[in-house]
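> Got a sequence here, can you build the structure:
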Amino acid sequence: MMTYADEEQIEDYLFKIVLIGDSAVGKSNLLARYARNEFYPNSKSTIGVEFQTQTMGIDGKEIKAQIWDTAGQERFRAVTSAYYRGAVGALVVYDISRRQTFENISRWLDELHTYSDMSVVTVLVGNKSDLKDVREVSVEEGTAFAESRNLCFIETSALDSTNVQLAFQTLVKEIYNVLSRKVFFYQEQKPDAKLINGKTVVLQEKDIESEEKPTRKAWCCSG
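Next up is the predicted model:
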């Protein structure tokens, strides 16, 4: 979503990002570490939806990331279209020490694509990289899966903070880059379009259907 004020003001961006994945893979602790630099070793799932808002600057623009956490709903298969609606980015998280959580990633991606109402920039996250002694999913497996689905890939540890900031910041920057390309293309195709003060502009796929879509290979940063 891109909101335009008047021409003299800097554009503000609000990106809705969702955290998805099996229960107990560390989604809430990833968000707590990123937003508040906190970690809860004995945290229990909270029923409901929680979100944190973080702000960062890119190219002189103020970017607000509203990051949503399922907060335990995934245990009851209660994550629905309302949670995904409006999301432009997603961190899909598994636990490197529990293979089943990795094998369930395809289901989460299918659900994301089913319920989201637009193309969603996605990063695959292998969390709990500190648990090297009990690892069940290799970096190579994570990378290969990400490549097969054209996703970015990164391993993190909410416990020791490894790559947590990088994961969120990379996702936000990639969303910004994708949106910037779409806005540029939209303005090139429709130079006479007028932006009305205060109007929220949502770019639809039909507006960019003839745009060349660059192939993006998966990358891995396991720190």
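> going forward, measure contacts and count neighbours with C-alpha atoms only.
OK.
> can you give me how far stretch 24-37 is from the chain middle?
In terms of Cα atoms, centre = their mean, to the nearest Å, the centre of stretch 24-37 is found 14 Å from the chain centre.
> so R33 is in which element?
helix 27-36 (DSSP states H and E).
> Need the contact partners of that helix.
Outside helix 27-36, the residues that touch it by Cα atoms under 8 Å, 6 or more residues apart in numbering are 19-21, 38-40, 52-54, 67, 69, 71, 93, 157-159, 161, 164-165, 168.
> cutoff 7 Å now
Defining contact as Cα atoms under 7 Å, 6 or more residues apart in numbering, one finds that helix 27-36 is touched by 19, 38-40, 52, 54, 69, 71, 93, 158, 161, 164-165.
> between those residues, which is nearest K61?
Checking these against K61 by Cα to Cα gives Q54 as the nearest, at 13.8 Å.
> Now that closest one: closest residue in space that isn't a chain neighbour?
A65 (5.2 Å; Cα to Cα, 6 or more residues apart in numbering).
> does the one you found count as helix, strand or coil?
For A65, the assignment made with DSSP: H, G, I helix; E, B strand; the rest coil gives strand.
> another one to check against the first:
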Amino acid sequence: MASSGGYGDASQKIDYVFKVVLIGDSAVGKSQILSRYARNEFSLDSKATIGVEFQTRTMVIQHKSVKAQIWDTAGQERYRAVTSAYYRGAVGAMLVYDITKRQTFDHIPRWLEELRSHADKNIVIILIGNKTDLEDQRAVPTEDAKEFAQKEELFFLETSALEATNVEEAFLTVLTEIFNIVNKKNLVAGEDQANGNPASLSGKKIVIPGPAQVIPEKNRMCCRS
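Predicted coordinates for the structure are as follows:
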């Protein structure tokens, strides 16, 4: 069973380090999502990220200590050439848009294309519609995002960094799926070496319709209500 670790329990032995990148347009709340997850903080006067920043947090997944190294990339156009190098080595990505700004959702395919051209093909990706606390200003229907996520085989959740809604669940979904893929890869590699076959890995992901509840195909116990 997956459980979240504390904020700053650095003394324990780390079994895995997973690099996760946050991408999406400027001002969609990437830094606030990271701040809420890594430090359980939210700042109303958050300034735009310049270049790249990262935070870490350690969690326990299936009795293993997993350190998430989460990179927050600047959304502004002029920084994108700089940040593209930071996709390298990432095993997870959070593709964030603002549910109150349609344009930020319309740009998601472009971000996804950039991600897929720079990142490992087995990267675990979750689409995140942030700012559900502004429901009365919603410009992107949940169904539109869910349909896009299903088509692209992405996980999907709607979050509120302000209200701490689904932020923990979003990271846990991504990290648990990465953990499962890594373990499956090790298992498959061991079996294939014994059989004389090269290692193979498939990371198919599915979206389960419901109240923003997304569950990996391989492990239906990762997401808590």
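> Superposed, what's their TM-score?
Overlay of the two chains. TM-score (TM-score structural alignment, normalised by the length of structure 1): 0.82; 199 aligned residues with a Cα RMSD of 2.2 Å.
> what number of residues lie near the aligned partner of N40 of structure 2 in structure 1?
Counting by TM-score structural alignment, N40 of structure 2 lines up with N37 in structure 1. Close neighbours of N37 of structure 1, defined as other Cα atoms under 10 Å, add up to 14.
> What spatial separation is found between N37 of structure 1 and E174 of structure 1?
23 Å (Cα to Cα, to the nearest Å).
> same deal with S23 of structure 1?
S23 of structure 1 is 26 Å from E174 of structure 1, by Cα to Cα.
> Please say which of these two ends up with more neighbours.
With neighbours defined as other Cα under 10 Å, S23 of structure 1 and E174 compare such that S23 has more, 20 against 16.
> what about the residue sitting nearest the centre point of structure 2, is that helix, strand or coil?
Per Cα atoms, centre = their mean, the C-alpha nearest to the average position across structure 2 is that of M94, at 3.3 Å. At M94 of structure 2, secondary structure determined by three-state DSSP is strand.
> what does it align to in structure 1?
In structure 1, the residue paired with M94 of structure 2 is L91, using TM-score structural alignment.
> Settle this for me: its match is touching L124, isn't it.
Yes: counting by Cα atoms under 7 Å, L124 is a contact partner of L91 of structure 1 at 6.0 Å.
> Next, show the common contact partners of the two.
With Cα under 7 Å, 6+ apart, L91 of structure 1 and L124 have no common neighbours.
> F185 of structure 1 -> structure 2?
In structure 2, F185 of structure 1 lands on V188 (TM-score structural alignment).
> average distance between the helix ranked longest in structure 2 and structure 1?
Ordering each helix of structure 2 by length in residues (DSSP state H) puts helix 167-195 first. On superposition with structure 1, the mean distance recorded for helix 167-195 of structure 2 (mean Cα distance after the TM-score superposition for structure 1) is 1.1 Å.
> Now do that helix: which elements does it pack against?
For helix 167-195 of structure 2, the packing partners by 3 or more Cα pairs under 7 Å, 6 or more residues apart in numbering; DSSP states H and E come out as helix 30-39, strand 124-130.
> Compute the number of surrounding residues for the residue nearest to Q54 of structure 1.
The number of residues packed near A65 of structure 1 is 22, by other Cα under 10 Å.
> Kindly report the same for R116 of structure 2.
By other Cα under 10 Å, 15 other residues sit near R116 of structure 2.
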